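Peer 1: could you look at this predicted model? Sequence included:
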Amino acid sequence: MINIRKSQERGHAHHGWLDTYHTFSFANYYDPNAMGFRTLRVMNQDQVSPGAGFGTHGHRDMEIITYVLDGALEHKDSMGNGSVIYPGDVQRISAGTGIRHSEFNHSKTDSVQFLQIWILPDKNGHNPSYEQHNFGIAKHPGQFHLIASGDGREKSLTIHQDVNLYAAILTKGDRVTHSLAPQRYGWLQVARGTVTVNGLALESGDGAALSEETDVVIAATTDAEVLLFDLA
């Protein structure tokens, strides 16, 4: 079974410096029928104006993944980490017992666009931790790259949850397949472009919840970028 969450169904807010879309309930957007999928709780698509950003604020007991699509995002946190995240980079924060951080557009001239993803941890109270890695996804298009997992295999980021997160950049005509084991679920997020999933058409910003599906076949009908979550 595949349930599609269309891009235009998402929550939307424009704060001048921030143009944001919420696949699931977040901040002032609330939809009791869109509270997440399995342990995937937040899927926000944010575009931040040059030089602007989120001032220092706190999080706890959440696995936070940042995936940059365009531009550069500057990060600082209370653990002493400071970095700039570019396309191809993926950042993971395990907020655990509590962290404070800020995120600003690193550029004074160009906007930055990124996906902010929150995953519920397997338990509360983990020690806060941080990782960032460049996976070279654009250098190897047409295939899935494991970018986060519960065990950190294949040099993926390690998250405190039974989730495998894959990313792929596809050119028109590319076709990728992923098999879901019994009692596993999938969420496909189209970051850009258009694809089909098991024959159903998806556009940029669309998401799809996959239940009782064995083989997930994604075909790019234009150049595209997708994220696939394999969830317990």
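Peer 2: All right, it came through fine.

Peer 1: going forward, measure contacts between C-alpha atoms and count neighbours the same way
Peer 2: Fine.

Peer 1: distance of residue 176 relative to residue 64?
Peer 2: 26 Å (Cα to Cα, to the nearest Å).

Peer 1: again with residue 217
Peer 2: Residue 217 is 27 Å from residue 64, by Cα to Cα.

Peer 1: the two - which one has more neighbours?
Peer 2: residue 64 (21 against 15; other Cα atoms under 10 Å).

Peer 1: which residues touch the host helix or strand of residue 44?
Peer 2: Using DSSP states H and E, residue 44 sits in strand 40-48. Outside strand 40-48, the residues that touch it by Cα atoms under 8 Å, 6 or more residues apart in numbering are 17-26, 35-36, 104-105, 111-120.

Peer 1: can you say which of the residues you listed are buried?
Peer 2: Buried subset of the contacts of strand 40-48 (neighbour count, 16 or more other Cα atoms under 10 Å): 18, 20-26, 36, 104-105, 111-120.

Peer 1: in strands only, show me those residues.
Peer 2: Among those, the ones falling in strands (DSSP state E) are 18, 20-22, 104-105, 112-119.

Peer 1: try it against this one:
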Amino acid sequence: MNALHRGAARATTTAPGRTTRHSFSFGPHHDPANLGFGPMVCHNDDELDPGAGYPDHPHSHLEIVTWVLEGALVHTSSDGARSVVQAGQAQLLSAGSGVRHSEIADAASGRCRFVQAWLRPDGPGGTTSYSLGEAPAGADGLVEVVGGSALPIRVTGARLLVARLAAGQAVALPEAPLLHVFAATGSARVGGLDLSAGDAARLSDDSAREVSANGPSELLVWCLPR
């Protein structure tokens, strides 16, 4: 079945300098009917003030994909790795058996907005690794940034594609058992569902094979196994 999840219905967590909107059950916002979609167990939409964010905290047994929409996000981990993820870039963190890291909006780049998804890997443990990918400005149609021929992810069949579409532009969606389409900006129609900014479509109907933009839009499309 195809389902539309409105952005306005997401649970929200606020703290000094940051606002997070959760698409799935998360922390104190427990919802046993909304624990995930395939291997995806978290899909957060974060807005950070310059210099604000998440201080040092742990992760393990997760594949964490961060897509920056605005500003830049400084990532620093316990093993000494440091990266600055710019708008239009994705970072893939394979947490492996465990890592601690921080995520802070780069003060020089102003306000930061990013979307972060957590996926259960095929198996627990392993070493921690980091990689960066991007969808270049001006790229047309769907651009693969994680999985497939892009950044390798430890979830068989998982891929993240980004589409920046003009009004009226349509693209064919890849074949996958499950598709998660998030309207980061703009509005679009997919699988008979109308998405506004912040909305997501969870698709398992094979007939949903095209997405069309009602206006200038940036869409995040996850292909997922069941």
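Peer 2: Arrived safely. As the structure is a prediction and not an experimental result, all values here were calculated from the model.

Peer 1: which strands and helices lie in contact with the helix or strand following the strand holding residue 44 of the first structure?
Peer 2: Sequence-wise, the next helix or strand downstream of strand 40-48 of the first structure (DSSP H and E) is strand 53-59. Counting contacts by 3 or more Cα pairs under 8 Å, 6 or more residues apart in numbering; DSSP states H and E, strand 53-59 of the first structure packs against strand 99-105.

Peer 1: the strand it packs on to strand 53-59, inter-axis angle?
Peer 2: Strand 99-105 of the first structure and strand 53-59 are oriented at 160 degrees to each other (axes from the mean of the first three to the mean of the last three Cα atoms, to 10 degrees).

Peer 1: who touches the equivalent of residue 95 of the second structure over in the first structure in this structure?
Peer 2: By TM-score structural alignment, residue 95 of the second structure lines up with residue 95 in the first structure. The neighbourhood of residue 95 of the first structure, defined by Cα under 8 Å, 6+ apart, consists of 59-64, 126-129.

Peer 1: swap in 10 Å and give it another go.
Peer 2: The neighbourhood of residue 95 of the first structure, defined by Cα atoms under 10 Å, 6 or more residues apart in numbering, consists of 58-64, 121, 124-130.

Peer 1: what's the answer for residue 56 of the second structure, then?
Peer 2: 75-78, 99-104.

Peer 1: among those residues, which one lies nearest to residue 141 of the second structure?
Peer 2: Comparing the contacts of residue 56 of the second structure against residue 141 of the second structure with Cα to Cα places residue 75 closest, at 28.8 Å.

Peer 1: any idea how far residue 102 of the second structure is from the closest one?
Peer 2: For residue 75 of the second structure relative to residue 102 of the second structure (Cα to Cα), the value is 6 Å.

Peer 1: now for these two: what residues contact both?
Peer 2: Shared contacts of residue 75 of the second structure and residue 102 (Cα under 10 Å, 6+ apart): 54-56, 82.

Peer 1: pick out whichever of these sits closest to residue 150 of the second structure.
Peer 2: Using Cα to Cα, these come closest to residue 150 of the second structure at residue 82, 21.0 Å.
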